[in-house]
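Visitor: Generate coordinates for the sequence data below:
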Amino acid sequence: MLWRVNPQPEPSFHMIELYTWTTGNGRKPSIALEEMGLAYEIQGVDLAKNEQYSAEFTLLSPNNKIPAIRDRDTGQTIFESGAILLYLAEKSGKFLPKDEAGRWSVIQWLMWQMGGVGPMFGQAMHFIHYNPGASDYAANRYLTEAKRLYSVLDRRLGEAAYAAGEDYTIADMAIWPWVARHPMQTVDLNEYPNVRRWYVEIANRPSVQRGWSILGDTSPIPLPG
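Guide: Next up is the predicted model:
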């Protein structure tokens, strides 16, 4: 069964159905929906119970990965978190610049997250946090790459306020939930002062805090010491 909750006080036809769970990728669209002010309804897809392989969810996400959305306005379904963020940004007209240079800056940093941060941080967490001792080689390999990516982000955030430039965008919404897993990656954000500044600033946004607390998860956003 999918667990349904509705954070909106007055449901309407004009609503996004979000199918997700409390992972780095899973929190991207809930944060975006809160930031954009779009009405939405969550259906939890419990990964521990393999609900991502249900026939219902497979129709939405052929790759059997969360998150996925259905737009009740149009009937459009979207899977892959990066594609979802682009769709929501275009639907709302927010957090994606209209000018060509700004738009491509956001897209390139979004792709950087999708192609690097998500896979590498995820593997680091797999071998360090969830399966410690399974492979020291793998743990060291993925942690080394994760730290390299943190250095890339730290350098970028020394040049600009946010990942894609001077404005907060969907690129930040994509990257931030993975940085929020830094304790599981054994990464000290104090070693990356620009990332730390950016991370704490975003963590203090009320919409981010609401988007973080989904599906009954009341765990606090981890903050660096």
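Visitor: going forward, measure contacts and count neighbours with C-alpha atoms only.
Guide: Will do.
Visitor: Now residue 172: which helix or strand?
Guide: Using DSSP states H and E, residue 172 sits in helix 170-179.
Visitor: what's that helix packed up against?
Guide: helix 24-36, helix 81-92, helix 100-112, helix 193-203 (3 or more Cα pairs under 8 Å, 6 or more residues apart in numbering; DSSP states H and E).
Visitor: try it again with 10 Å
Guide: Packing contacts for helix 170-179, counted by 3 or more Cα pairs under 10 Å, 6 or more residues apart in numbering; DSSP states H and E, involve helix 24-36, helix 81-92, helix 100-112, helix 118-125, helix 193-203, helix 206-212.
Visitor: Another sequence for comparison is provided below:
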Amino acid sequence: MSDYTPPKVWKWDAENGGKFAKTNRPIAGPTHDKDLPQGEHRWQLHSLATPNGVKVTVMFEELLEAGHDAEYDAWLIDIGKGDQFGSGFVDINPNSKIPALLDTKTGTRLFESGSILLHLATEYDAFLPQDPAMRAETLNWLFWQMGSAPYLGGGFGHFYAYAPEPMEYPINRFTMEAKRQLDVLDRQLAGREFIAGDQYTIADMAIAPWYGGVATGAVYNAAEFLQTDGYENVQRWAQQVMNRPAYLRGRMVNRSFGDPSEQLHERHSAADFDTQTQDKLAGSGN
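Guide: All right, here's what the predicted structure looks like:
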């Protein structure tokens, strides 16, 4: 039993927030002036290869794989250093969360990963079915992911992997919800190749980095704890989606952790996958 009693008025203590105490705060706005870099392509992405960031880089790589003119510059935002609070980033995303995208052709700013996926799918008429029923089903699951993932990330993931100490009640509470959501997906995928039916869509791109990542152990290293091998339909779908060539490339972009050969901090052309990963840069002395 905890002996903690909430005070009548909560006060922020920047030193009492666990691993992310110095990158989270109860106010918005920039903390420092910093212009964002800009490359030569129409699309300027500022992100990090968390599940939310991977959704968008996978989308870009899938568009390119399908033959669309969707070249992009991807710039690393190091949230551990507070890059998301720089004035240039806040201008694109006032919520100071990755990913953030600027369309230099129209001057349009885009934030929230679901909004970015939907915008790009509409712009290129790709990965969003034209059939009204399939389109509605795709959007159902896209917005399901947007509403459900905070329980998986900020709820289960935070208390299981990042909280200063293990706490039974929140871990039990959010584990129950994580398993319920995995069961929702497993039932949806029974008899379906992809989330919305027989077509690969932005719904799959949105859901795989979170739920596929958890199911395969790539996110939070919690597959055994959650017994995810029991969700056979999710496992089959996750392996299929996450081994697509464009997905494998997309998950490398703006990645600053893990195997150096899978870290491409910045991406400005397809050739960067062969020459600019961290292992190659280290080997060249750069």
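Visitor: which residues does the aligned residue in the second structure for residue 87 of the first structure contact?
Guide: If you follow residue 87 of the first structure across to the second structure using TM-score structural alignment, you land on residue 119. By Cα atoms under 10 Å, 6 or more residues apart in numbering, the residues touching residue 119 of the second structure are 110, 113, 125.
Visitor: same question, residue 109 of the first structure
Guide: By Cα under 10 Å, 6+ apart, the contact set of residue 109 of the first structure is 115, 153, 163, 164, 170, 171, 172, 174, 175.
Visitor: what does it align to in the second structure?
Guide: By TM-score structural alignment, residue 109 of the first structure lines up with residue 141.
Visitor: Kindly report the same for residue 77 of the first structure.
Guide: Under the alignment (TM-score structural alignment), residue 77 of the first structure maps onto residue 109 of the second structure.
Visitor: average distance between stretch 140-147 of the second structure and the first structure?
Guide: Compared with the first structure after the fit, stretch 140-147 of the second structure shows a mean deviation of 0.4 Å (mean Cα distance after the TM-score superposition for the first structure).
Visitor: So what's the gap between that stretch and the chain middle?
Guide: With Cα atoms, centre = their mean, to the nearest Å as the basis, stretch 140-147 of the second structure stands 13 Å off its chain's centre.
Visitor: Identify each buried residue in it, please.
Guide: 141, 142, 143, 145, 146 (16 or more other Cα atoms under 10 Å).
Visitor: so how far is residue 55 of the second structure from the last one?
Guide: Using Cα to Cα, to the nearest Å, one obtains 12 Å as the distance from residue 146 of the second structure to residue 55 of the second structure.
Visitor: and for those two, which residues touch both?
Guide: By Cα under 10 Å, 6+ apart, residue 146 of the second structure and residue 55 have these common neighbours: 113, 114, 206, 207.
Visitor: Relative to residue 250 of the second structure, which of those is nearest.
Guide: Here the nearest of these to residue 250 of the second structure, counting by Cα to Cα, is residue 206; it sits at 12.5 Å.
Visitor: what's the angle from the helix holding residue 172 of the first structure to helix 193-203?
Guide: Helix 170-179 of the first structure runs at 100 degrees relative to helix 193-203, counting by axes from the mean of the first three to the mean of the last three Cα atoms, to 10 degrees.
Visitor: Just the angle for helix 170-179 of the first structure relative to helix 118-125, thanks.
Guide: Using the same axes, to 10 degrees: helix 170-179 of the first structure against helix 118-125 is 10 degrees.
Visitor: Show me which of the contacts of residue 109 of the first structure are buried.
Guide: Among the contacts of residue 109 of the first structure, those classed as buried by 16+ other Cα under 10 Å are 153, 163, 164, 170, 171, 172, 174, 175.
Visitor: quick one: what's aligned to the last one in the second structure?
Guide: This points to residue 175 of the first structure. Using TM-score structural alignment, residue 175 of the first structure pairs with residue 207 in the second structure.
Visitor: contacting residues around the spatially most central residue of the first structure?
Guide: The residue lying closest to the centre of the first structure (Cα atoms, centre = their mean) is residue 28, at 2.9 Å. Applying Cα under 10 Å, 6+ apart to residue 28 of the first structure gives the contacts 20, 22, 67, 81-82, 84-85, 170-178, 208, 211-212.
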